[in-house]
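1. Here you go, sequence then predicted model.
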Amino acid sequence: MDQGERLLHSSSFGTAAAAYAEHRPDYARAAADWALERAPGPRVLDLGAGTGKLTAALVALGADVIAVEPDPAMLAELRRSLPAVRALSGRAEEIPLPDASVDAVLAGNAMHWFDMAVAGPEIARVLAPGGVLAGLWNVVDDHVEWVAGLAQVSGSAAIGPRDTPTGWRAETAGMHLPKTGEAARFGSPEQAGFPHGQRRTADSLVATLATRAGMLVMPERERAAVLDRIRAFLASRPETAHGEFTLPMLTSVLRVRRL
């Protein structure tokens, strides 16, 4: 994805901020624990915080959280749902915090939108020595037969390569920060996955997939056709045709440490 496409996709979520807040899953607690286990202190920046899905998990863990989000509609949802959290307008490429002011920088389903050539040194700047950068992604577990079928039917706009465990590992393996001098030196990246799930109905799963960036930027007629195809698939499967079910997922984590 080139710079223009990344900007278009990353700026699409504000149009669906309320739906994003309602339908997107939270993150496995074990994943957040692992992301933070090497942090030298409790000060955590949730970067690209969206509507606060990861922010809420970090607050529950007892972290001292600051949230930074560029989209005004997403930021408004975050402030509404988590009024006690300090929430600032800002971008990964221009973080509105002082040098060495946080012990960890976490990003929930957001790091792939960052321009790391610029964001890398900025993240290193705000991290204390020994601080941790971690990206968390919720991916569907396509080792489960019906989930693999769903991924195939949905197409890459709804469930892309990064949205399955194998694809996620491949796409994030090189996503550690560039070593561009003393200010942006990070160690070797580590990857881990933690079991997770989300209770859904067919309708709410369709609503969830409709909040994916690829779907939000799709022409309306094409988008409706994809969602209809997903509905038909879910109606055809015994696991998903009647009432609530659990969507099998993993919260996958990429972690690096500032040297």
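-> Everything's here; your move.
2. okay, CA-based contacts and neighbour counts for the rest of this
-> Noted.
3. My read is that residue 229 contacts residue 152, right?
-> No: using CA atoms under 8 Å, residue 229 makes no contact with residue 152, being 10.8 Å away.
4. what's in contact with stretch 23-41?
-> For stretch 23-41, the external contacting residues (CA atoms under 8 Å, 6 or more residues apart in numbering) are 53-54, 57-58, 61, 103-104, 106, 130-132, 134, 136, 138, 193-196, 198, 204-205, 207-208, 211, 250-255.
5. Filter the residues you listed down to the buried ones and express that as a ChimeraX selection.
-> Command for ChimeraX that selects the buried part of the contacts of stretch 23-41, burial taken from 16 or more other CA atoms under 10 Å:
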select :53,54,57,58,103,104,106,130,131,132,134,136,138,193,194,195,196,198,205,207,208,211,250,251,252,253,254,255
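6. next, the one to line up against it:
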Amino acid sequence: MDHSRSFGAAAGQYAEHRPDYAAEALRWVLDAAPGRRVLDLGAGTGKLTAGLLGLGAEVIAVEPDPAMLAELRAGLPRVPALTGGAEAIPLPDASVDAVLAGNAMHWFDMSRAGPEITRVLTPGGVLAGLWNVVDDRVGWVAELARVAGSAVIGPRDTEACWRTAIGGSTSPFAPSEVGVFRHGQVRTADSLVATLGTRAGVLVMPDGERAAVLGRIREFLAGTPQTADGEFVLPMLTCVLRGCRRPA
């Protein structure tokens, strides 16, 4: 199964277990935009959409996967939610002030998506990709990443790897700015295993391999003082790449 098409099969689990985005990261993006009309592109089940609504943005969601879109519509029934993708955005020209993509921009074909995003943005509009990563500066988190393996916590899943993966810029707008914001997700051992089970690399594993990997993670969490008993906060960062469309 293609990694980018793996999420629909686990849309319910994705909606339940995936984290939201740091509010300060969203403010940093919105403060650079000329208005509050926002497109959540590759919106999934609406994790980013919900955060934007909480900050007073007027949000349109666009998502290609029907199962993910169904979860978004059920959870956020008042949000306009359209079928579409970054390479063919179902919106008029110059119709939004910001385009945000939460843990999604790396799936875009930017040679096609870049012109489409430019088309729907107003002059001076903002494009931002946001990625939630684990904070492996914390010792037990770094050990979790080692135990889980790169199929579970891999490229873009730690700050250093994310900076390497984005290279100079994945934004068609220059100059691009990088922002990194502290974040966290309240988890138990069981719910963190469930969260990691929604990663693309895990979803495409054969059943036996998936069970073995998640079992290894569960064993690590049970034997680690910070995660063995009850709730804990998984230290995270929301990493943002932001660029503005130049006025014509």
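-> Right, received. Where do you want to start? All values derive from a computational prediction rather than experimental measurement.
7. I'd like the TM-score for the two structures, please.
-> Once superposed, the chains reach a TM-score of 0.97 (TM-score structural alignment, normalised by the length of structure 2), with 246 aligned residues with a CA RMSD of 1.0 Å.
8. How far off centre is the top helix by length along structure 2?
-> In structure 2, with assignment by DSSP state H, the single longest helix is helix 207-222. Helix 207-222 of structure 2 sits 23 Å away from the centroid of its parent chain (CA atoms, centre = their mean, to the nearest Å).
9. counterpart of that helix in structure 1, which residues?
-> Matched against structure 1 by TM-score structural alignment, helix 207-222 of structure 2 falls on residues 220-235.
10. The residue most central in space within structure 2: what's it in contact with?
-> Nearest to the geometric centre of structure 2 sits residue 103, at 2.4 Å (CA atoms, centre = their mean). Neighbouring residues of residue 103 of structure 2 by CA under 8 Å, 6+ apart: 129-132.
11. counterpart of it in structure 1?
-> When structure 1 is aligned by TM-score structural alignment, residue 103 of structure 2 is paired with residue 109.
12. mind checking how far stretch 250-259 of structure 1 is from the chain centre?
-> That offset, for stretch 250-259 of structure 1, works out to 12 Å (CA atoms, centre = their mean).
13. Also stretch 188-199 of structure 2?
-> How far stretch 188-199 of structure 2 lies from its chain's middle: 16 Å, per CA atoms, centre = their mean.
14. next one: stretch 192-200 of structure 1
-> In terms of CA atoms, centre = their mean, the centre of stretch 192-200 of structure 1 is found 13 Å from the chain centre.
15. With stretch 170-181 of structure 2 instead?
-> On CA atoms, centre = their mean, the centre of stretch 170-181 of structure 2 falls 16 Å from that of its chain.
16. contacts for it?
-> 22, 24-25, 110, 114, 127-128, 169, 237-246.
17. So which of the residues you listed sit within helices?
-> 24-25, 110, 114.
18. Rebuild those as a markdown table, extending it with distance to residue 164 of structure 2.
-> Output for those, formatted as a markdown table (distance: CA to CA, whole Å):
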| residue | distance to residue 164 of structure 2 |
| --- | --- |
| 24 | 23 |
| 25 | 20 |
| 110 | 18 |
| 114 | 21 |
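19. a markdown table for those residues, including distance to residue 37 of structure 2 and neighbour count?
-> Output for these, formatted as a markdown table (distance: CA to CA, whole Å; neighbours: other CA atoms under 10 Å):
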| residue | distance to residue 37 of structure 2 | neighbour count |
| --- | --- | --- |
| 24 | 18 | 15 |
| 25 | 17 | 19 |
| 110 | 22 | 17 |
| 114 | 19 | 18 |
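20. Closest one to residue 231 of structure 2 out of the residues you listed, please.
-> The closest of those to residue 231 of structure 2 turns out to be residue 24 (CA to CA; 23.9 Å).
21. mind listing the helices for the stretch 151-259 of structure 1?
-> Taking DSSP state H, counting those that start in this stretch as the test, the helices found in the stretch 151-259 of structure 1 are 165-172, 202-209, 213-216, 220-236.
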